[in-house]
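Engineer: Structure for this input, please:
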Amino acid sequence: METTEASILLFRACLALLAMPVYLLSFLGLWEPFCKKVFFPFILKKLSAVHNRKTLKQKQELFRNLPEFAGASGELKLLEIGTGCGANFQFYPPGCKVTCTDINPHFQQSLSQSMKENQHLHYERFLVAAAEDLSQVPSGSVDAVVCTLVLCSVKDINSTLKEVLRVLRSGGAFYFLEHVADDRSSWRYFWQQICYPTWKLVFDGCCLTREIWKNLEQANFSELKLQHITVPLPWPLIKPHIIGHAVK
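Structural biologist: Okay, the predicted model is just below:
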């Protein structure tokens, strides 16, 4: 165990040296604003396009039963946490009323493009809000909440899930698709631990080693359908995923 931990620290130090310009910019307070305004919106658009291609069938199946959670009026009110560039819009059913939220307001260009390409939806509003504080959304006001590739970077997963449960009406559903930590005995998990600090800095808080399924299992959902899958992405560290939905 001590040898493994020493190896992780050594490799982390080597990786930090390679990423020294980013660490220096971060120390000077310059990396975070550049990352949020320029780098991460650019990277997320590219990543989302690849991720959508690799998970097309899984996403189609995941969101297939969304209409079943429409309210008594027949309208489906959906809240998406961490909307980013709107990568999920194409999978939502026609007429769905969508409220978008994101802590980063700098996705305007790609988000507007996605909205133009998906005019089968009704876009109600965009809220700049952290996932842990959705106070602008009334309790029990939405039929479904969607969160994909977001729980890896929120500051507090449990607080986020509490907010999800609060805004959902009774019987509403939470849909998720997240990359997660690999099995702790695997080589991938070993490298996830090594890359964790630098990866988190470069990719705006994204954490490689979160076992998000445990948080979902401990949350107060009445029903949880969760599956572990491997997505054939070109980036091995984020291939392990969980996918499913939970009912309040």
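Engineer: Please count neighbours and contacts with C-alpha atoms only from this point.
Structural biologist: Fine.
Engineer: which residue is nearest the centroid of this structure?
Structural biologist: With distances taken as CA atoms, centre = their mean, residue 150 lies nearest the centre of the chain, 1.8 Å away.
Engineer: give me every residue that touches it.
Structural biologist: Residue 150 is in contact with 81-82, 178, counting by CA atoms under 8 Å, 6 or more residues apart in numbering.
Engineer: Kindly indicate which of the residues you listed lies nearest residue 32.
Structural biologist: Lowest distance from residue 32 to the contacts of residue 150 (CA to CA) belongs to residue 82, with 17.7 Å.
Engineer: For the nearest residue in space to that closest one that is not next to it in sequence, give its distance to residue 150.
Structural biologist: Leaving aside its sequence neighbours, residue 82 sits nearest to residue 102 (CA to CA, 6 or more residues apart in numbering; 4.3 Å). Applying CA to CA, to the nearest Å, the value for residue 102 to residue 150 is 10 Å.
Engineer: Need the overlap of contacts for the two.
Structural biologist: Counting by CA under 8 Å, 6+ apart, the contacts common to residue 102 and residue 150 are 81-82.
Engineer: need the strands for this protein, in chain order.
Structural biologist: Counting by DSSP state E, residue ranges of the strands within the chain are 77-81, 97-102, 122-128, 142-148, 168-179, 223-230, 240-247.
Engineer: can you put those in TSV and add mean neighbour count?
Structural biologist: Formatted as TSV, these follow (neighbours: other CA atoms under 10 Å):
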stretch	mean neighbour count
strand 77-81	25
strand 97-102	21
strand 122-128	15
strand 142-148	23
strand 168-179	22
strand 223-230	14
strand 240-247	20
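Engineer: Any chance of CSV for those, columns distance to residue 25?
Structural biologist: Output for the strands of the chain, formatted as CSV (distance: least, CA to CA, whole Å):
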stretch, distance to residue 25
strand 77-81, 29
strand 97-102, 25
strand 122-128, 26
strand 142-148, 29
strand 168-179, 27
strand 223-230, 34
strand 240-247, 31
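Engineer: let's see this one next to it:
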Amino acid sequence: MTPHRQITPDCLKRLFAWGMAKANTADNSAIKLQGCNSYETMAQLKQAFFADLDGRVLEIGPGAGANLSYYPTDIYWIGIEPNPFMHSYLKEEAERFGLHNIELRLGSAERLEIEDNSIDVVVSTHVLCSVTDLVTTLREIRRVLKPDGRFLFIEHVAAECGTWTRRIQDGIEPVWKTMFDNCHPNRETGEILENVGFESVDYQQFNLSFPIFSPHIAGVARKKIVEIVEQDSKSLINTQNI
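Structural biologist: Here you go, the predicted structure:
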């Protein structure tokens, strides 16, 4: 059965794009991370995460371009953004921060129009909460990554079962999804990430001061180096059996 997709009216999409663009002016240095051993602010986290990006970088759901200021300017950046009202803001931000090798596409993370084994790094920040099919999205990310390619993610996830925060997340989910472009405040993203076939998944958990939008996880998943070899071997066997 095909999962039901939350349909967001264009008026809300336009408003959401405008709000995301306004949020780009926020100082990430003012967003404090609680319980994070390595970084004190969201700005420090993003600076460390994105400093060594190179090659072909695919960002799913880049929104209005909140991450672009942290990227090296010599990367080839591909953005897959399903909200068409975000695109003008993305182009402005890319120009503002000197990213000239860019490719902006309208599409969804569940069906990436990208070649197999062609991307060096995939980036997702606060996106996996809103995709319709999380498992399909993660498998698509793994498919397009080159062998040993990296998937970098910063995501808010469900609080621990039985806590007041989790009860609130569960209770407001229907309204929250409508207001915030299909965002699920109670999605158990970390557990799902660990079971979709990446070679390794490493992340740390921390909190923000806003409880519904917390806890967070930030980390990296790597694609298997030998995965392409395994695929080629299967193709060879199938050819020999013809």
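Engineer: before we move on, back to that, out of the strands of the first structure, which comes closest to residue 136 of the first structure?
Structural biologist: Closest among the strands of the first structure, using CA to CA: strand 122-128, at 7.9 Å.
Engineer: And residue 212 of the first structure, what's its match in the second structure?
Structural biologist: Alignment note (TM-score structural alignment): residue 212 of the first structure maps to residue 189 of the second structure.
Engineer: now residue 40 of the first structure
Structural biologist: Looks like residue 40 of the first structure aligns to residue 16 there (TM-score structural alignment).
Engineer: Just to check, that match is in contact with residue 182?
Structural biologist: No - assessed by CA atoms under 8 Å, residue 16 of the second structure is found out of contact with residue 182, at 11.4 Å.
Engineer: In the second structure, what stretch matches stretch 157-177 of the first structure?
Structural biologist: Alignment of stretch 157-177 of the first structure against the second structure: residues 134-154, by TM-score structural alignment.
Engineer: Would you mind finding the longest helix in the second structure?
Structural biologist: Assignment by DSSP state H gives helix 164-179 as the longest helix of the second structure.
Engineer: So what touches that one?
Structural biologist: The contact list for helix 164-179 of the second structure (CA under 8 Å, 6+ apart) reads 6, 8, 12, 158-161, 182-186, 211-212.
Engineer: Comparing it with the first structure, how large is the average distance?
Structural biologist: Superposing on the first structure and averaging over aligned pairs (mean CA distance after the TM-score superposition for the first structure), helix 164-179 of the second structure comes out at 0.9 Å.
Engineer: So which bits of that helix are buried?
Structural biologist: By 16 or more other CA atoms under 10 Å, the buried positions in helix 164-179 of the second structure come out as 165-167, 169-170, 173, 176-178.
Engineer: Throw these into CSV and include distance to residue 118 of the second structure, thanks.
Structural biologist: Below are the buried residues of helix 164-179 of the second structure laid out as CSV (distance: CA to CA, whole Å):
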residue, distance to residue 118 of the second structure
165, 40
166, 38
167, 41
169, 37
170, 38
173, 36
176, 35
177, 33
178, 35
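Engineer: of the residues you listed, closest to residue 234 of the second structure?
Structural biologist: Set against residue 234 of the second structure, the nearest of those by CA to CA is residue 177 (41.5 Å).
Engineer: Now do the same for that closest one: its match in the first structure.
Structural biologist: Checking with TM-score structural alignment, residue 177 of the second structure has residue 200 as its match.
Engineer: now residue 78 of the second structure
Structural biologist: Under the alignment defined by TM-score structural alignment, residue 78 of the second structure is paired with residue 99 of the first structure.
Engineer: quick one, what contacts residue 16 of the second structure?
Structural biologist: Taking CA under 8 Å, 6+ apart as the criterion, residue 16 of the second structure is in contact with 180-181.
Engineer: correct me, but residue 93 of the second structure touches residue 71?
Structural biologist: No - Residue 93 of the second structure is beyond contact range of residue 71, at 11.5 Å (criterion: CA under 8 Å).
Engineer: Narrow the contacts of helix 164-179 of the second structure to those in helices?
Structural biologist: Counted as lying in helices by DSSP H, out of the contacts of helix 164-179 of the second structure, are residue 12.
Engineer: Closest one of the contacts of helix 164-179 of the second structure to residue 120 of the second structure?
Structural biologist: residue 183 (27.1 Å).
Engineer: what number of residues lie near that closest one?
Structural biologist: 22 (other CA atoms under 10 Å).
Engineer: Quick check: chain neighbours aside, which residue is closest to it?
Structural biologist: Leaving aside its sequence neighbours, residue 183 of the second structure sits nearest to residue 130 (CA to CA, 6+ apart; 4.1 Å).
Engineer: any idea how far that neighbour lies from residue 177 of the second structure?
Structural biologist: Distance, residue 130 of the second structure to residue 177 of the second structure, using CA to CA: 8 Å.
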